[in-house]
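Trainee: fold the following.
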Amino acid sequence: MTATSGKLVKGATGDWEVVIGLEVHAQVTSNAKLFSGASTEFGGEPNSHVSLVDAAMPGMLPVINAQCVKQAVRTGLGLNAQINLRSVFDRKNYFYADSPQGYQISQYKSPIVGEGEVTVELEGGKSATIGIERLHLEQDAGKLLHDQSPTMSFVDLNRSGVALMEIVSKPDIRDAEQAKAYVTKVRSILRYLGTCDGDMEKGNLRADVNVSVRKPGGPLGTRCEIKNMNSITFIGQAIEYEARRQIEIIEDGGAIDQETRLFDPNKGETRSMRSKEEAHDYRYFPDPDLLPLEFTDAYVAEIKASLPELPDQKNAR
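Mentor: A predicted model of the protein is given here:
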């Protein structure tokens, strides 16, 4: 699959091509969390929607929520993607104060959904087909509150264990307009399917944006990841700033550090957050408490038959 060419960025040494990949994190529409029966309702008192499983109390074991699995399969079908009849949950190990387990249950080598594609409409009657690399299920982390005390941070675990679908695109996106169109389209598909409400203000849909630059048609450059974008407008602004920043560094004889960055909407710029980890840093291994997910073709066919009319089908009609 080839990416549609986007707008080239003019630099001091000629034109540059921007290469963008997106990881969209969509909260699954479900009354209960991925591995516990605790409520997913937004806006409760801190730590009021927390089960013993979410708090990682000793001896507590996760139990898979079948509704979340079904929602992930529906989403995969809506993205014209391959549904894997066997998938595995893995532990992604890292310490973070709002993750009481000390690891995240996610999927690595065997995700629930494989390759798919989304076609987006662009200005001037053009369109672009963006490849989907995978969709996997994982649990969300809690939330740190830094504004409650001058000396301490507080932890709210209401969101801990809520089911997320991480939809990973291929690096097929070539400019900010294509990126914005892609997120808009994915959000629309999720809403039609009823698998995520797409509410970006509440953080129910957010995106990590990977940006690199290269001479047109050249080898891929070193990418930087901009974390937790919850506005389509800001995604566009962040890409344009980050591409310009990288071009200026390279043209001045510098090198791009692979790192995670944050976007400051007030200043319209990205800033460094931390060096970027690689997959091996997380020491993934199959979760010993969860059996592999196994589907039948009949199960997938039944879900497919129940899908509503999606945006492209409605347009065609």
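Trainee: contacts and neighbour counts: CA atoms only from here.
Mentor: Noted.
Trainee: ok, now which ones touch the nearest residue in space to V155 that is not next to it in sequence?
Mentor: Once flanking residues are discounted, V155 sits nearest to L144: 4.7 Å by CA to CA, 6 or more residues apart in numbering. The neighbours of L144, taking CA atoms under 8 Å, 6 or more residues apart in numbering as the test, are 97-98, 153-156.
Trainee: on the three-state scheme, L144 is what?
Mentor: strand (DSSP: H, G, I helix; E, B strand; the rest coil).
Trainee: L157 versus that one, what's the distance?
Mentor: Between L144 and L157 the computed distance is 9 Å (CA to CA, to the nearest Å).
Trainee: repeat for P288
Mentor: Remark: distance between P288 and L157 (CA to CA) = 23 Å.
Trainee: higher neighbour count, these two?
Mentor: For P288 versus L157, neighbours defined as other CA atoms under 10 Å are more numerous around L157 (24 against 10).
Trainee: surely the more buried one and V50 touch.
Mentor: Yes. In this structure L157 lies within contact range of V50 using CA atoms under 8 Å: 6.4 Å.
Trainee: for S231, see how far away T270 is.
Mentor: According to CA to CA, T270 stands 15 Å off from S231.
Trainee: typo on my end, it should be D208
Mentor: Plainly put, D208 is 11 Å away from S231 if you go by CA to CA.
Trainee: same question, S110
Mentor: According to CA to CA, S110 and S231 sit 30 Å apart.
Trainee: just checking, L79 touches G114?
Mentor: No. Using CA under 8 Å as the test, L79 is too far from G114 to be in contact (10.1 Å).
Trainee: now list whatever residues contact both of those two.
Mentor: Jointly contacting L79 and G114 under the rule CA under 8 Å, 6+ apart are I132.
Trainee: quick one more, to check against the first:
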Amino acid sequence: MPSAAALSPDILAKYEPVIGLEVHVQLLTETKIFCGCANKFGSGPNTNVCPVCLGLPGSLPVLNQKAVEFATKASLAINCTVNPRSIFARKNYFYPDLPKGYQISQYDKPIAEHGWIEVPTAQGGTKRIGITRLHMEEDAGKSLHDGLPDSAKFTSLDLNRCGTPLCEIVSEPDIRTPEEAFEYLTRLKEILLYTGVSDCNMEEGSLRCDANVSVRPRGQEKFGTKAEVKNVNSFRFVREALQYEIERQVEVLESGGRVLQETRLWNANEGRTYSMRSKEQAHDYRYFPEPDLPPLILSAEFLAARQQEFPELPEARRARMIAEYDLNEKDARTLTASREFADRFEAAAKTAKNPRRVANLLLSEIGGRLNALGLDQESSPVSMAGIVLAADLLDAGSISSKQLKGLLDIAFEKGEDFPAVYEREKPQQISDTSALEAMIDQVIAENPKQVEAYRAGKKTLAGFFVGQIMKASKGQANPALLNELVTKKLEG
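Mentor: As a prediction, this is how the structure comes out:
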């Protein structure tokens, strides 16, 4: 059987994968989409339920306006056209955690269509991935499978999730590699987090992805038979599942077999997919308009209000920060990975003399220590104000980079902010020219052979002299001034 390793060049030379992604995003509303029950993760089983989300006879749905606002913002953020008129439909299927026997969704007239997201390519450019539609729907409940000591099996139902507002975002089959799928999901999650419509927490099920994948011989226009891969709970596993499934389908075709249209489950422990059931067609769900909900009409004023609430999105913010703070692409991407992190950096950068130095310290000195300790930025003992002070001291030549490292070591060791550590330790940098020249003269006098070699052309020995003087000054010599004076003395 194939493994979930990177696709071999032979496969990619002969076959072309075709991938489309369906992403379900739970909206961050306080209540559910059609009732007043709390939209809250982690409550006791079956505690956030009512006759509406349980589908009891006589109960009627009432659409949550905040869910519509969030769905509209998400649609605009991924460049979709928002339809002024959309219709809810009943999607009929039987499953134990769907108490009504149908799901209220949207089908042929969704709230938004025809969007796109741009993703980076391996060649250094960008590729536009089309988005077919974004539609609203309610979530189903959750089936919990457990085993008893005598190995008898049973299933428990937690219906708290029934009626949670969802957006389903369906991509065009424009994705050609597992890496492109990974980048698409990364960009989509980033955009949704910036808009604030969802927390996109995959561990809690706030963002779930199903992948449709087929393969076809290179040059063939007709799509191959697709399989839908479910039960994938991280972007990394989406990539691995796609790699495995592409190789599996190629093996089937190469052996003269036929790929079946089916739903398959991803097993992360084994690194493979398993057949679950034959894949339904749309007509199997017997869609028809939801009789208890009128058409959803969005006014021009409603859409304008959503536009006014719109934040600066990640790509636009990156481009502006590169220009405004003289950042490189990599640093700008890291700083804008989350809206909160970017906000904190920009608030600090506006008070600093050199914003780029603030970025360097934040990502290298602070980020490196946090990574080594397995901590996130919110857990750092050094505040943004402390990073600004450190950057300003470096810029002014008041401390050296070596002294700064020592101060930061103390800050992390004692769990103190940088200003407190600096005020207590107060390292002084020697910037007095005569004092430095005296030390240089002494080191030159003690190392005549090195002086001779330097003057014979071995210019790298300047570093030897700088190191000796740094050692003599206990790291307090001003590095820039020291380098200048050493070169002048040796050349003279």
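Trainee: list the TM-score for the superposed pair.
Mentor: Once the chains are overlaid, their TM-score stands at 0.95 when taken by TM-score structural alignment, normalised by the length of structure 1; 311 aligned residues with a CA RMSD of 1.5 Å.
Trainee: coming back round to it: nearest to F42 of structure 1 among the contacts of L144 of structure 1?
Mentor: Comparing the contacts of L144 of structure 1 against F42 of structure 1 with CA to CA places D156 closest, at 12.3 Å.
Trainee: just give me the neighbour total for the closest one.
Mentor: Neighbour count for D156 of structure 1, taken as other CA under 10 Å: 18.
Trainee: alignment lookup: it to structure 2.
Mentor: With TM-score structural alignment as the criterion, the equivalent of D156 of structure 1 in structure 2 is D158.
Trainee: let me see the contact set for that match.
Mentor: 45-46, 97, 141-144.
Trainee: from the contacts of L144 of structure 1, keep the buried residues only.
Mentor: Neighbour-count burial (16 or more other CA atoms under 10 Å) is assigned, among the contacts of L144 of structure 1, to 98, 155-156.
Trainee: now, which of the residues you listed lie within strands?
Mentor: Among the buried ones among the contacts of L144 of structure 1, the residues falling in strands (DSSP state E) are 155-156.
Trainee: you'd agree C209 of structure 2 is in a strand?
Mentor: Yes. Assessed with three-state DSSP, C209 of structure 2 lies in a strand.
Trainee: skipping adjacent residues, who's closest to it in space?
Mentor: C209 of structure 2 sits nearest to V23 (CA to CA, 6+ apart), 4.5 Å away.
Trainee: before we move on, what about L164 of structure 1?
Mentor: Q27 is the one closest to L164 of structure 1 (CA to CA, 6+ apart), at 4.5 Å.
Trainee: which SS class is the aligned partner of S275 of structure 2 in structure 1?
Mentor: In structure 1, the residue paired with S275 of structure 2 is S272, using TM-score structural alignment. What three-state DSSP gives for S272 of structure 1 is strand.
Trainee: strands of the stretch 251-400 of structure 2, start to end?
Mentor: Taking DSSP state E, counting those that start in this stretch, the strands of the stretch 251-400 of structure 2 run over residues 262-267, 272-278, 288-289, 296-297.
Trainee: of the ones you listed, flag the one that's most buried.
Mentor: Ranked by mean neighbour count under mean count of other CA atoms under 10 Å, the strands of the stretch 251-400 of structure 2 are led by strand 262-267, which reaches a mean of 20.
Trainee: helices or strands up against it?
Mentor: Counting contacts by 3 or more CA pairs under 8 Å, 6 or more residues apart in numbering; DSSP states H and E, strand 262-267 of structure 2 packs against strand 227-232, strand 272-278.
Trainee: using CSV, lay out these together with distance to A342 of structure 2.
Mentor: As requested, those are arranged in CSV below (distance: least, CA to CA, whole Å):
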stretch, distance to A342 of structure 2
strand 227-232, 29
strand 272-278, 38
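Trainee: pretty sure V466 of structure 2 is touching N483, no?
Mentor: Yes. The pair V466 of structure 2 / N483 is scored as a contact, 6.6 Å apart, by CA under 8 Å.
Trainee: which outside residues touch stretch 479-492 of structure 2?
Mentor: 400, 431, 433, 436-437, 440, 451, 454-455, 462, 465-466.
Trainee: now, those that are in helices?
Mentor: In helices, defined here by DSSP state H, the members of the contacts of stretch 479-492 of structure 2 are 433, 436-437, 440, 451, 454-455, 462, 465-466.
Trainee: neighbour-wise, which of V466 and N483 of structure 2 wins?
Mentor: Per other CA under 10 Å, whichever of V466 of structure 2 and N483 has more neighbours is V466, with 21 against 15.
Trainee: ok, and the closest non-adjacent residue to P173 of structure 2?
Mentor: Excluding its sequence neighbours, the residue lying closest to P173 of structure 2 (CA to CA, 6+ apart) is G20, at 4.3 Å.
Trainee: ok, then the element right after the helix or strand that contains the one you found?
Mentor: Using DSSP states H and E, the element containing G20 of structure 2 is strand 15-26. Moving toward the C-terminus from strand 15-26 of structure 2, the next helix or strand (DSSP H and E) is helix 51-54.
Trainee: what's the mean distance for that following helix versus structure 1?
Mentor: Superposed on structure 1, helix 51-54 of structure 2 shows a mean distance to its aligned partners of 0.9 Å (mean CA distance after the TM-score superposition for structure 1).
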